[in-house]
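*Asks:* Sequence and predicted structure are below.
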Amino acid sequence: MRQKIVRLVLVGGVLVLAMLLLLATCGSGDKGSKKSAKQVRTSATPVTQLTVPNAFETKHGWELVSTSPDYAISRSTGRLAYIVRVSDTKYQLRTIDSETGEAGWHGENWRPPSPQNFPRLLTVTAGDQEYFVTWSYGKVGENALTPADTIVSMDIYGVEDGSRRRVEVPWTSVPAVSASGPAVLINDGRTNSAVVDPVTGRVSQVTAAQLKYPKGCADCKQLTEVRGLAQKGLLLSGAKEFWVQDGWFSRDVAPKGTDRVSGIPTSVIPGLVLAKWQLDKKAKRAATHDLWAVHDLETGKALASVECSKPAIKPGQYPQLVSAPSGGFLVAGPLAFDLVTKRGFCFEGTEGAKPLTLVSVNDEGIAYGAANARNAGDVLAGGGTPVAVAVRSGSTGALPSNVRLPGAVTSDGVGLFRWTDEKDRPHLIGYPAAR
C-alpha cells in the first residue's frame, strides 16, 4: 500500500402508509486477509438474528465483531469502513461492501497517540473524491511534557484504493474534528481552527484574529464559535446570528415569519445546516414556538422548515441532524424533513402523546425512533417505545416493544444494527431489506 507521511507545522492562510403499517406489524490497498475475513460473517453464514422491524431480513446479512464505535460509509462506492484493535497499542482500518459484507481493502497497522482508546472515523469529500479519515489526539512520545508535544494525528485514505496520507497537526486543547465541507476541520470549540486538505495534506490555521464578521452585527462578536466548513470558508455563529465567511449571512436568508436576527445553528452535516429561529414578535405563537429550518450550507437558502413548541427541544440538548443516504429526507430528535416537498414535521408530543426521538431514515422516507427516550443514544440502547414514521406523510406507527432500531440504513436498504454479547464484545450487523 502506498503511504505518504507528512508532519506539518500549522501554516497561515416514500414509502406510503401501507409500507409504514408493514413496519409496525412486528495505493492499491491490500485485499482482505484471512484475518480480516474472519472479522465478517457474510450472508453465506448464519448471522445473529435480532428482533428488528419487518422491513429487514434477519436470516441473511453480515456481522462484524469487536469493532470500533464509529463506522463510515462511502456514498460513491458503498464501502463501509471500520477500525479494529490488532494489539494493545495498534489499530487497523478495514473495509467491506456494505451490501454483501465482502471484505475489501485494509490499511496498515498503526499506533495512535492515545492507543488506549479507539481512534475516531469520518468521511470527507473533496471535489468528486471521497476519503475515510481516522483521527486521534494525544501526546507524541513517552517523554512529552509540554502542550507543544500534543497533536491531532490523521490518516487519510482514498475510498477507492486505500492509499494513505499521514498528517499530524500540533494542537494544545481537546479538539473537535468534523467534515461538513471539502476538508477536515479541527477546532477548539471556540474561534481557533485548522483546516486539513485531504488531497494534499496541507494544513491551514485560522486564528480568532483572522475571522471576518458581517457588517452591523454586534451579536456576531459575542460568543463567537466555529461551527463547520463550507466551500467558501468557515461557518461561524455569534450570540444570535450566523454566517459563512466570504459567503452568506443568516440575516439575509431568514425564513419568512421569523425574527431575522435570531438564528442559531444547532447541527451541521455535509451540505446542510439545521437552525433554530424565533418567530416574528407579531406572530400569534411567538411566545410558545420556534421555527426550525434546514439551510443549504453553500447558499444559506432555507430548504424546509417547521414550527415546534419551545419546550420540545431544550438548549444544550440540541439533536444532531441525520440524513438519508440520498439526502432527500432528514431527521433530528422530534424533527423530520422532506426536502423534495419542502415540508417539515415536529413530533413533539401534543395532546398527551409522548415526544419522539428519531435516529435514522432511509431513502424511502421511513424513519425510526422511539417515544419517551432521553436522546438518540438512549433509543439505540433500547430506551423508549419504538416507532416508525413515514416522513412524506407525517404518519407514525408503533413497533413491537422489543425491536432494535437501525442506527443507519444504507442506499441499498441494508439496516445497520448494534448489540453487545455476553463477553462484552460489540457487534455490528447488516441486515438486507426484506423482499
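*Replies:* Structure's in. What do you need? Quick caveat, the model's predicted, so the values are computed rather than measured. Numbers count the residues shown, from 1 in each chain.
*Asks:* all contacts plus neighbour counts: C-alpha atoms, from now on.
*Replies:* OK.
*Asks:* List the contacts of L64.
*Replies:* Going by CA atoms under 8 Å, 6 or more residues apart in numbering, L64 touches 39-41, 427-429.
*Asks:* Which of those fall in strands?
*Replies:* Judged by DSSP state E, those include 40-41, 427-429 as members of strands.
*Asks:* Structure two is appended below for comparative analysis:
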Amino acid sequence: MRQKVVRLTLVGGVLFLALLLLLATCGGDPDSGKEKDAVPVKRVMPSAGPVTRLTVPPQYATDRGWEIIGSSPEVAVSHATGRLAYLEQLNGNRYRLRTVDTATGRLGWQGQAWRPPDPLHYPRLATVTAGDRQYFVTWSYGKAGDGLTPASTFVSLDVYDVTDGARQRVEVPWSGAPDVDTNGPEIVISDGKANSTLVDPVTGTVSELSADELKYPKGCPACKQLTEVYGQTAAGLLVGGAREFWVRGGWFSRNVAPRGADRGSGVVTSVAGDRVLAKWALAKKAKRVATHELWTVHDTVTGKPLVSVECHRPAIKPGRYPQAVLSPSGDHLIAGNLAFDLAGGRGHCFEEADGSSHLALASVTDDGIAYGAENARDAAEALSGGGLPVAVDFTDWTTEQLSRNARLPGLETTGIGVFRWTDRQERTRLIGYPRTA
C-alpha cells in the first residue's frame, strides 16, 4: 500500500513540474517577472507555412514569412546585421524594445520595460551609426518633477547596442519641442534653429553648441539668416542658412556647387545617412532658370555633388520638403517625385510636361525598384494605403501600376520586404515577406 502511495505521489509531482514548465514557457518575459501584460507576438518562421496574406507587389512571396502583432508605429533597422527593432507597449504606460532577425523571423534580444516622460505619445525610434558600431535609439520629450519643485522638461534617450542590447540612458534638459537627428555619428538635438546639443552614442557624452560656435563661412550674410542645424556628418555638423550651407569646420556649399547651378543658392532639403539632398537655383544665364530648379545629391564628407536632375519649380513653395530615403546599400536614393541611381550616376524627376507631379515615392531596394503612390500627398500617406500604388524601375524609369489595394514595403533588408498594416482591433502588425527573385 505504501509503495502505491509513493508511486502516485511521484506521478503527481511529475505532472506538477510539467505544469510549471508549461507556465514558464507560455508566461511573461523574464525581464518583467510575473507580468503578463505584454502585447502578443506571433512568430512564423519562413519554412513554417503561411502568414497573413496581404495584397503586395508581385516581387514578394506572401505564402511564407514572419509576422509580429502589436508593433510600434515606427521601426528601426540595422542593415549591417539584418536586425529590426520595434517597441511593444505594456500596461501602465510602459514600453519595451524588442528585436527580430529579418532573415529568419527569430526574435532576438529585448530591453527592459521603461516609462517615457510623455504619456500621450509613442516614443520615437531610429538607428544611429558611429564608426563601425550601430545603435538603436528611442527618444521622447516630456516633463518630470518631484512635486516640490516645478517640473523640468527634457529629452530622454535610450541607446541600445544593436548586437547585444546593452543600454545606456541619457537625459538632456530641453525647452520647447526638439528636433532629433540620428544620421550620425552623433545624435543631434536642435531647436529647429541654430542651437543644438550633441550626444555621443558610444560614451553618452553630452555637449552643447550655441549659434556663435557654428563657424559661419566668410562672405556669406545669408548663412546667418534662418540658420538651422540639420545634423551631424562624419566631417562635422551640417548647418544651413536662408541660402548656402556648410559643414562646421569643413566644406562650404559655394565651393562644391554642381555644374549649372547658381553657386550662392544652395538649400538643404533632406539628409539620409552620408548623403545630403540639396535644391539649387539654375545659373542666371540658363535657359530654364525661370521655370526649373536643380536637385543634387552630395556626399556629406566632402560635399562633392554626385548626381543632379532638373525639375520644375513648384507653383507654391511646400511647407516641408520630402524626406530622402536610401536603399540598404546606399546605391539608390528617393525623395518625393525624385529618384537617383547613385551607382550609375543618373537621376530622374517624375513630372508632367506642364510641371505637375502626382507621385510620392516611399521606399527603394538594392535592385533599383522604388515603391510609392500617385495622388498621395507624401510617403507616409502612400505607406498607409493612400493614392494609387506604383512600382518604379530605375533601369528605364518606367512606372508600373499595382493593385489598387496593394500594400507597399516600408523597407527591405536581407531580401525581406517589411510591410505594416492595422487590423480590426487597431493593432499594428509587421509582416516580413521574402523577395521572390
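*Replies:* Done, it's in. Being a predicted model, the structure only gives us computed values, none of them experimental.
*Asks:* Mind checking the TM-score on these two?
*Replies:* Taking TM-score structural alignment, normalised by the length of the first structure as the basis, the two superposed chains have a TM-score of 0.89; 405 aligned residues with a CA RMSD of 2.2 Å.
*Asks:* got a winner among the ones in strands among the contacts of L64 of the first structure for most neighbours?
*Replies:* I429 (26 neighbours; other CA atoms under 10 Å).
*Asks:* From T100 of the first structure, how far off is it?
*Replies:* Look at I429 of the first structure and T100 of the first structure: by CA to CA, to the nearest Å, they are 11 Å apart.
*Asks:* got it, and G365 of the first structure?
*Replies:* For G365 of the first structure relative to T100 of the first structure (CA to CA), the value is 23 Å.
*Asks:* Could you check which of the two has the larger neighbour count?
*Replies:* G365 (26 against 19).
*Asks:* residue in the second structure matching that one?
*Replies:* Per TM-score structural alignment, the equivalent position to G365 of the first structure in the second structure is G368.
*Asks:* burial measure for the nearest residue to that match once chain neighbours are set aside, as a count.
*Replies:* Nearest residue to G368 of the second structure in three dimensions, chain neighbours excluded: F394, at 5.2 Å (CA to CA, 6 or more residues apart in numbering). Residues near F394 of the second structure, counting by other CA under 10 Å, number 21.
*Asks:* Give the aligned equivalent of F394 of the second structure in the first structure.
*Replies:* Looks like F394 of the second structure aligns to V391 there (TM-score structural alignment).
*Asks:* OK, contacts around its match?
*Replies:* Contacts of V391 of the first structure by CA under 8 Å, 6+ apart are 14, 329, 336-338, 345, 365-367.
*Asks:* any idea which of those is closest to D290 of the first structure?
*Replies:* Checking these against D290 of the first structure with CA to CA, the nearest one is F345 at 12.8 Å.
*Asks:* how far away is the closest one from W419 of the first structure?
*Replies:* According to CA to CA, F345 of the first structure stands 30 Å off from W419 of the first structure.
*Asks:* do the same with A208 of the first structure
*Replies:* From A208 of the first structure to W419 of the first structure the distance is 43 Å (CA to CA).
*Asks:* Show me the helices in the second structure, by range?
*Replies:* Assigned by DSSP state H, the helices in the second structure fall at 2-26, 379-383.
*Asks:* Compare those and report which one is nearest to K193 of the second structure.
*Replies:* Per CA to CA, nearest to K193 of the second structure of the helices of the second structure: helix 379-383, 24.9 Å.
*Asks:* which residues touch that closest one?
*Replies:* Under CA under 8 Å, 6+ apart, the answer for helix 379-383 of the second structure is 322, 336, 360-362, 372-373, 376, 387, 389, 407-410.
*Asks:* Which residue range of the first structure does that helix align onto?
*Replies:* So helix 379-383 of the second structure sits over residues 376-380 in the first structure, by TM-score structural alignment.
*Asks:* Tell me roughly how far the matching stretch lies from the second structure on average.
*Replies:* Stretch 376-380 of the first structure: mean distance to aligned residues in the second structure after superposition is 1.3 Å, counting by mean CA distance after the TM-score superposition for the first structure.
*Asks:* Please identify the buried residues of that stretch?
*Replies:* Neighbour counts over stretch 376-380 of the first structure (16 or more other CA atoms under 10 Å) mark 376, 379-380 as buried.
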